[in-house]
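Engineer: Predicted model follows, preceded by the sequence.
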Amino acid sequence: MKTAYVFLANGFEDVEAVTPVDYLRRAGVKVSVVSLEGSEVESSHNLTIRCDCTLDDVLNAPLPDLVVLPGGMTGTKNLAASEDLRKFMKKMMDERRFIGAICAAPAVVLGSWGLLDGRTWTGYPGVGSTLTPRPGKERVVVDGHLVTSRAAGCAEEFSLVLIKLLCGPESMRKVADAILAREEEA
């Protein structure tokens, strides 16, 4: 069974976190929602999520097949401030595991750690405009094992691309059909 972690910090963007969790689970992926600390995390719109575990719980566990980093400016700044998460994500990159980052997360988290260097990526307009290379304007960009996306309005498409890469096009199609995804997103 494929595994995924969705890392949350206070101030995360609701749709960008919950959509990948839901869609990946529909595809049969064992998804763990991981907080930086504590069992509950509050979103940028006051939604409280009870997490499955904390970063400390997973630091010495086998790496998952995928990590998802949702946006939300406050949440991404909180993620970026974690040295343990930086080391974990560096390991994910080094081992070429899938990484999905959406909205502010590509620039604020991965970019601040130098993990976008030499990569093609996208993110929320204006965030990361000082990084080189600059973000693209595509809704979802796949560069090897790195998947980036622009914003909450792209969360469905982003999640379906993650499923396609992790589980294959047939699994992605089944989830897309079950949720009545728009054809251009599937």
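Structural biologist: Everything's here; your move.
Engineer: For the rest of this, base every contact and every neighbour count on C-alpha atoms.
Structural biologist: Will do.
Engineer: Now do the strands in the protein.
Structural biologist: In the chain, strands defined by DSSP state E lie at 3-8, 30-35, 40-42, 48-50, 53-54, 66-69, 98-102, 140-143, 146-149, listed in chain order.
Engineer: which other helices and strands contact the first one?
Structural biologist: This means strand 3-8. Strand 3-8 sits against helix 14-26, strand 30-35, strand 66-69, with contacts defined as 3 or more C-alpha pairs under 8 Å, 6 or more residues apart in numbering; DSSP states H and E.
Engineer: and the ones you listed, which is most packed in?
Structural biologist: Ranked by mean neighbour count, those are led by strand 66-69 with a mean of 25 (mean count of other C-alpha atoms under 10 Å).
Engineer: got the contact list for the residue nearest the centre of the chain?
Structural biologist: Nearest to the geometric centre of the chain sits residue 68, at 2.4 Å (C-alpha atoms, centre = their mean). Residues in contact with residue 68 (C-alpha atoms under 8 Å, 6 or more residues apart in numbering) are 4, 5, 6, 7, 20, 99, 100, 101.
Engineer: adding another structure so you can compare the two:
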Amino acid sequence: MEAPQKKFVATQVLLPIAYGSEETEVVTLVDVFRGGGALVKVASVENDIQIECSSGVKFVADTFISDCESQIFDLVVLPGGMPGLERLQDCKVLRKITEAHAKEGRLYGSSSEASAVVLEKWGLLKGCQVDGMVTTSQGLGLTLDFSLSIAEQLFGKKILNEELSSLMVPRGWNKCEVAKEEYNVDDWSLQNIPQVLVPIANRSDEMEIVVVVDVLRRAKANVVVASVEDSLEIVAARGTKIVADRLFKDAILSNYDFIHLPGGWYGAQKLGSTEQLIDLLREHAESNKAYGVVCAAAVMLDTKGLLKGKKATTHPHYSNKLSDQSSVNVRVVIDGKLITSFGTGSTMEYALSIVEKLFGMERANEVAEAMAFSYP
């Protein structure tokens, strides 16, 4: 007789969001925990299921916080961002859930200002970065490290080291990596406010969309997120529902100084099959306008001939697919008006490098400092 199979119970994570929550923190938390196999519920504390975050990125939550009141979670984690934190703090249902969660000795945490604004005022913070069942983070720029720290507690070191770190490629993941290289140095500076286009598709990588949009908007670029699908709402690689600003067919009626393509293998293939987008990228390359890609999107560009004669990098899982592999161990590569990035974990470095090229090092340092991120 066959032994009964043990039923697998997935880790349950609650991630509440509000108007003005910090989008980079939200997607980083979702990406890491879902990458580790957790079931993450993104719950709106508002009366609307669609939430506009602090830099204007719009998410569609999975559920309302009221629907989570009777559920038991392994982790409750709060993102930062103002005025989102004040709205989280004022949510009676969320406070009730979190207080009961803490009383039962379950894991909870907060990113950046959420510690002082919410947990401290609820009497749930002891003031340490990692203290028993409480994990906190000092700022937005440390959200990936914060998420991976909690992931180690949730899933163990084996999953962290063998799966999550190799997937996310955070700083320090591989000691032989080079941080950044630049070839054929070119001037990207503009007289006007940079106009940036970010095309997205179903299964595009959410962090590689949102981190770039967040950073460039903080630098005061005008960023348009455009869906190549039939609707504004797309479902990203880890299931995050993102609402674009425009449909791509409408967005391309305007002119852009920079085009950013996120990775995510299947999302990149969809972008690559959008003929108008590829034509636009070819026009950019021929006109010596700047464009960039993260992770798997570099492989797609290579197949379209848009990396010809250029140094580029991509995720280690895909590096053998690039025609020129001489720079694949570099986290960020700039060659003339093309910039490519290693993977999800180097997206912040990539985004700040774009800010540096468009606005100068002083602006890049200002944005990085505001996010508590060490750059360069």
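Structural biologist: That came in fine, so what should we check first? Computed from a predicted model, the values in this text were never measured in an experiment.
Engineer: TM between them?
Structural biologist: The TM-score (TM-score structural alignment, normalised by the length of the first structure) is 0.84; 164 aligned residues with a C-alpha RMSD of 1.6 Å.
Engineer: picking that back up, if we go to the second structure, which of the contacts of residue 68 of the first structure are intact?
Structural biologist: Contacts conserved in the second structure for those, using both residues aligned by TM-score structural alignment, their matches' C-alpha atoms under 8 Å: 4, 5, 6, 7, 99, 100, 101.
Engineer: Name the member of those with the most neighbours.
Structural biologist: Neighbour counts for these, by other C-alpha atoms under 10 Å, peak at residue 101, which reaches 28 neighbours.
Engineer: ok, that residue to residue 3 of the first structure distance?
Structural biologist: 16 Å (C-alpha to C-alpha, to the nearest Å).
Engineer: Same check on residue 100 of the first structure?
Structural biologist: 13 Å.
Engineer: Can you pull the residues that touch both of these two?
Structural biologist: Residues touching both residue 100 of the first structure and residue 3 (C-alpha under 8 Å, 6+ apart): residue 66.
Engineer: Please pull up the equivalent of residue 78 of the first structure in the second structure.
Structural biologist: Aligned by TM-score structural alignment, residue 78 of the first structure pairs with residue 87 of the second structure.
Engineer: Now do the same contact list for that match.
Structural biologist: Contacts of residue 87 of the second structure (C-alpha under 8 Å, 6+ apart): 18, 19, 45.
Engineer: One more pass at 10 Å, please.
Structural biologist: Counting by C-alpha atoms under 10 Å, 6 or more residues apart in numbering, residue 87 of the second structure touches 17, 18, 19, 20, 21, 45, 46, 118.
Engineer: try residue 22 of the first structure
Structural biologist: Contacts of residue 22 of the first structure by C-alpha under 10 Å, 6+ apart are 29, 31, 159.
Engineer: Also residue 46 of the first structure?
Structural biologist: Going by C-alpha under 10 Å, 6+ apart, residue 46 of the first structure touches 10, 11, 12, 13, 14.
Engineer: And the residues you listed, which two are furthest apart?
Structural biologist: Taking C-alpha to C-alpha, the two most distant members of those are 10 and 14; they sit 10.7 Å apart.
Engineer: anything in contact with each of these two?
Structural biologist: In contact with both residue 10 of the first structure and residue 14: 42, 43, 44, 46, 47, 48, 49, 72, using C-alpha under 10 Å, 6+ apart.
Engineer: May I ask which of the residues you listed has the most neighbours?
Structural biologist: residue 72 (29 neighbours).
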